[in-house]
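**Student:** Have a look at this fold, sequence not included:
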């Protein structure tokens, strides 16, 4: 093998092994497909191995390619760390895309305010919001597909870095002109209403409010189970039902809704920032994490 190694070829190989697809890898590297195909041809000559073989569903790495994958990732991360450690970062001049995974709650309550801030402070940073898949998150971060996740700490993979970001609490909501809006919600009125609840996995009819009610010997009737929080204020604003939602979501719709303390205490939840070691020292990602902390007054 030639001792004069082109680092760009190794970066190309890393992307090809991660994506198993020339088109996706080219998009990731901001190259044309013919340009990346030419680099793959050079890599095959460099290693004396086909490296990736075409199939009907993409490309399959050879045994030699699989042997190279992890040492290559570690070596390139080392290079990136050296460069990032000495780099200064000017958010106003930055030009990059940051991929952030989160629930619909996180996207509206946390990422929407961040987007507004970036428009002023770092207009060249593009946010790519992705739906959180906790089971796939570790692999996605290892491949560089996701830079940051916003999630509850207890659901985060243990090998990722975790830093609490904010604490959220639940409030009860009715439409503003609901017959009970002026009277308030005591326990009897609350239990007498039809309820909307959120079941992120879909179809669930029991949540934190049910455990809180059971401790007082009470039950509620769930009339609708929704897969996410964002649709709930819309449903409440157009019906006589009641719901418990995170306060940050409710405040966004305060003009159409009446907000109340739940008649029984319902535990809230913590949202944390979660990231991989590969992005820990990156100046732009460090700045972005600090910006999120400042936005939520996190220590």
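**Tutor:** Received it, and whenever you're ready, just let me know what you need. Remember, predicted model here, so these are calculated numbers, not experimental data.
**Student:** Please count neighbours and contacts with C-alpha atoms only from this point.
**Tutor:** OK.
**Student:** quick one: residue 143 from residue 6, how far?
**Tutor:** 21 Å (CA to CA, to the nearest Å).
**Student:** Neighbour count for these two, which is higher?
**Tutor:** residue 143 (17 against 10; other CA atoms under 10 Å).
**Student:** That one against residue 17, yeah?
**Tutor:** No - using CA atoms under 8 Å as the test, residue 143 is too far from residue 17 to be in contact (9.1 Å).
**Student:** Can you tell me the closest non-neighbouring residue to residue 201?
**Tutor:** residue 227 (6.7 Å; CA to CA, 6 or more residues apart in numbering).
**Student:** and that neighbour, what does it touch?
**Tutor:** Contacts for residue 227 (CA atoms under 8 Å, 6 or more residues apart in numbering) come out as 198, 199, 200, 201, 202, 203.
**Student:** Included below, for side-by-side comparison, is a second structure:
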């Protein structure tokens, strides 16, 4: 688009909103002949009169009516591309940021992020929801969410990604299920398992990683209970003969107040890496960048030894990204 076309677009917006050559010229501080010339050029380019004189004054043609929203959206896009965004003032910033995160991340990290934003950017609204790993790119592109946090081993190449931390995995079973001896692989395979997915998928990406590791050994788990979120699992295991595999920090946390044993997995599993993912749609937006930086900072704080909100949860069974 040439500079002349942008100028004509500005004139068209004024003509459509003012419905008068004279008022449009005044609005843009142009001469009336200059605006008349712009209208003539616009009529030629669009093949439509745009403004029609009536006894009550000018009215928009049907074509002009359909152009109004498109013209305003186009000018807003031009402003976004070429405008110089002022530095973000977090205390004054207002807006909405949507984060898709699994329950484990929601419990471990989101309380710290919500607390940090409440102090640093009190007018920013935070929406936290469970992710759909299979439609993650669509969600980020279409605005269903702005940021995704979790274990996403198969990311689209056009998504931006920052590793936050890695999670170790452990097995939990009820105290009533025998001595706290480490499980042998055959014990793990003979047991019945509680697994979790989401409202969108039968298995989470973490459960898929576990199944792939067992599949490489020629084995599979006996899945007896499936839940759509992770927090009920420790309670189910504590009152049954089933076992489950959870992030180590979470297994240790629930074992502190439920009758559970925490034991190492009897096989090797690929690294469960928690990453922050976003799309170019939000990459350059000041508020989005600020929230991403806050998320990175609170995660690093949770991994350090110094006190931090909810830090005791995450420090067990977690590593650097």
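**Tutor:** Looks like it arrived, so ask away. Since we're looking at a predicted model, the values are computed, not measured.
**Student:** Tell me how they score on TM after superposing.
**Tutor:** Overlay of the two chains. TM-score (TM-score structural alignment, normalised by the length of the first structure): 0.65; 245 aligned residues with a CA RMSD of 3.7 Å.
**Student:** Drop anything exposed from the contacts of residue 227 of the first structure.
**Tutor:** Neighbour counting by 16 or more other CA atoms under 10 Å classes 198, 199 among the contacts of residue 227 of the first structure as buried.
**Student:** any chance of the contacts of residue 227 of the first structure in CSV, with secondary structure and distance to residue 237 of the first structure too?
**Tutor:** What follows is the contacts of residue 227 of the first structure, written out as CSV (DSSP: H, G, I helix; E, B strand; the rest coil; distance: CA to CA, whole Å):
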residue, secondary structure, distance to residue 237 of the first structure
198, strand, 16
199, coil, 20
200, coil, 21
201, coil, 24
202, coil, 22
203, coil, 22
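**Student:** Could you export the contacts of residue 227 of the first structure as a markdown table, including distance to residue 41 of the first structure?
**Tutor:** Below are these laid out as a markdown table (distance: CA to CA, whole Å):
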| residue | distance to residue 41 of the first structure |
| --- | --- |
| 198 | 51 |
| 199 | 49 |
| 200 | 45 |
| 201 | 44 |
| 202 | 47 |
| 203 | 50 |
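**Student:** Which stretches in the second structure count as strands?
**Tutor:** Using DSSP state E, the strands of the second structure run over 51-54, 57-60, 95-100, 124-129, 147-150, 160-167, 169-174, 192-196, 222-227, 244-247, 260-264, 272-278, 318-320.
**Student:** looking at those, which is buried most?
**Tutor:** strand 147-150 (a mean of 26; mean count of other CA atoms under 10 Å).
**Student:** which other helices and strands contact that strand?
**Tutor:** With contacts taken as 3 or more CA pairs under 8 Å, 6 or more residues apart in numbering; DSSP states H and E, strand 147-150 of the second structure sits against strand 95-100, helix 136-142, strand 272-278.
**Student:** at 10 Å instead, please
**Tutor:** When contacts are defined as 3 or more CA pairs under 10 Å, 6 or more residues apart in numbering; DSSP states H and E, strand 147-150 of the second structure sits against strand 95-100, helix 103-108, strand 124-129, helix 136-142, strand 160-167, strand 272-278, helix 286-303.
**Student:** Among those, which comes closest to residue 62 of the second structure?
**Tutor:** If you check each of those against residue 62 of the second structure by CA to CA, helix 136-142 wins as the nearest, at 30.3 Å.
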